[in-house]
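Q: with the input below, show me the fold.
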Amino acid sequence: MLTVSLNGVEFFAYHGFYQEEQLIGGRFIVDLSVAFKPVDELSADDITHTVNYETLHSICRSEMSETRKLIETVAQAIINQVTTQYPFVEQVDVLLKKMHPPLSGPVNHSAVRITYNKGDN
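A: Reported below is the predicted structural model:
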């Protein structure tokens, strides 16, 4: 199994249950890991034989730009896009952190993690 990951990808976005969050926005951090069995020899040194992390970044950027109430919805949308783009993937793990959520005291981040396993579907 081979894993391609992006870690600590930062975005400014407008996700949040409360209207104020959707107006003022905030910082979010995405960690994304995609695992698969290579379909061809990696020694071919060909990007079409792997998952392109530039494409993964583009998927994250696109989904983060869609304002949603729940970060769970955003994480699932990232997974949906990855599995559509790369139907051969076996596992996708998304950890989405909302930095300094508006709570009654200091909180570094809230987070949601969703893991897709091909065999579970």
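
Q: only C-alpha atoms from now on, for both contacts and neighbour counts.
A: Fine.

Q: can you give me the helices for this structure?
A: Shown for the chain, the helices assigned by DSSP state H span residues 19-24, 53-64, 71-85.

Q: quick one: the first one to chain centroid distance?
A: So that's helix 19-24. How far helix 19-24 lies from its chain's middle: 22 Å, per CA atoms, centre = their mean, to the nearest Å.

Q: could you list every helix and strand in contact with that helix?
A: Packing contacts for helix 19-24, counted by 3 or more CA pairs under 8 Å, 6 or more residues apart in numbering; DSSP states H and E, involve no helix or strand.

Q: let's see 10 Å
A: Here helix 19-24 touches strand 2-13, going by 3 or more CA pairs under 10 Å, 6 or more residues apart in numbering; DSSP states H and E.

Q: structure for this one too, so we can compare:
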Amino acid sequence: MYKIKINNMKFHSYIGVYQEEKKIGQNIEIDLIISLSKKIIKDDDITSTLSYGDCYRKIEEIVKASNVDLLETLALEIIEEIKKLNDKIESVQVNIRKLAVPINGIFDSVEIQIKD
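A: Predicted coordinates:
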């Protein structure tokens, strides 16, 4: 098995429970870890593996179209769509961070992590 990781992708989203979050939007960060079977590596050819460019574009498309309430829902949508990109994918992990959360307190971000 080997892994493809894309770290700290940044997007502007309209995800959240509160109307302000859906109206104004906010910045989120996403990490993606994909575990694949080594059998996929045949030669030095991009068609023998999974293109991380394709993964990034798929996540960008999902985030732009989404207005779900929960980060968990967004993560599950991402996992489902990434798995469709290649049948050699063994697991997908998504971490999503919200940088501005309507909570009275001092912290950098909140984060969810889902692996399937």
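
Q: give me the TM-score for this pair.
A: After superposition, the two chains reach a TM-score (TM-score structural alignment, normalised by the length of structure 2) of 0.93; 115 aligned residues with a CA RMSD of 1.2 Å.

Q: redo the helices of structure 1 as JSON lines? Include distance to residue 7 of structure 1 and mean neighbour count.
A: Shown next, in JSON lines, are these (distance: least, CA to CA, whole Å; neighbours: other CA atoms under 10 Å):
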{"stretch": "helix 19-24", "distance to residue 7 of structure 1": "24", "mean neighbour count": "14"}
{"stretch": "helix 53-64", "distance to residue 7 of structure 1": "10", "mean neighbour count": "17"}
{"stretch": "helix 71-85", "distance to residue 7 of structure 1": "14", "mean neighbour count": "18"}
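
Q: ok, which of those comes nearest residue 112 of structure 1?
A: helix 71-85 (6.2 Å; CA to CA).

Q: so which bits of stretch 37-55 of structure 1 are buried?
A: Within stretch 37-55 of structure 1, the residues that qualify as buried are 50-51, 53, counting by 16 or more other CA atoms under 10 Å.

Q: between the residues you listed, which is nearest residue 84 of structure 1?
A: Of the buried residues of stretch 37-55 of structure 1, the one sitting nearest to residue 84 of structure 1 (CA to CA) turns out to be residue 51, at 12.2 Å.

Q: contacts for stretch 105-114 of structure 2?
A: When contacts are defined by CA atoms under 10 Å, 6 or more residues apart in numbering, stretch 105-114 of structure 2 is touched by residues 28-32, 70-72, 75-76, 79, 92-101.

Q: which ones among the residues you listed lie within strands?
A: Taking DSSP state E as the definition of strands, the contacts of stretch 105-114 of structure 2 contribute 28-32, 92-98.

Q: could you dump the buried residues of stretch 37-55 of structure 1 into CSV with distance to residue 13 of structure 1 added?
A: What follows is the buried residues of stretch 37-55 of structure 1, written out as CSV (distance: CA to CA, whole Å):
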residue, distance to residue 13 of structure 1
50, 29
51, 25
53, 21
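
Q: for residue 91 of structure 2, give me its contacts.
A: Here residue 91 of structure 2 is in contact with 3, 33-37, 79, 82-83, 115-116 (CA under 10 Å, 6+ apart).

Q: would you turn those residues into a markdown table with distance to residue 108 of structure 2?
A: Below are the contacts of residue 91 of structure 2 laid out as a markdown table (distance: CA to CA, whole Å):
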| residue | distance to residue 108 of structure 2 |
| --- | --- |
| 3 | 28 |
| 33 | 22 |
| 34 | 26 |
| 35 | 28 |
| 36 | 32 |
| 37 | 35 |
| 79 | 25 |
| 82 | 28 |
| 83 | 30 |
| 115 | 23 |
| 116 | 26 |
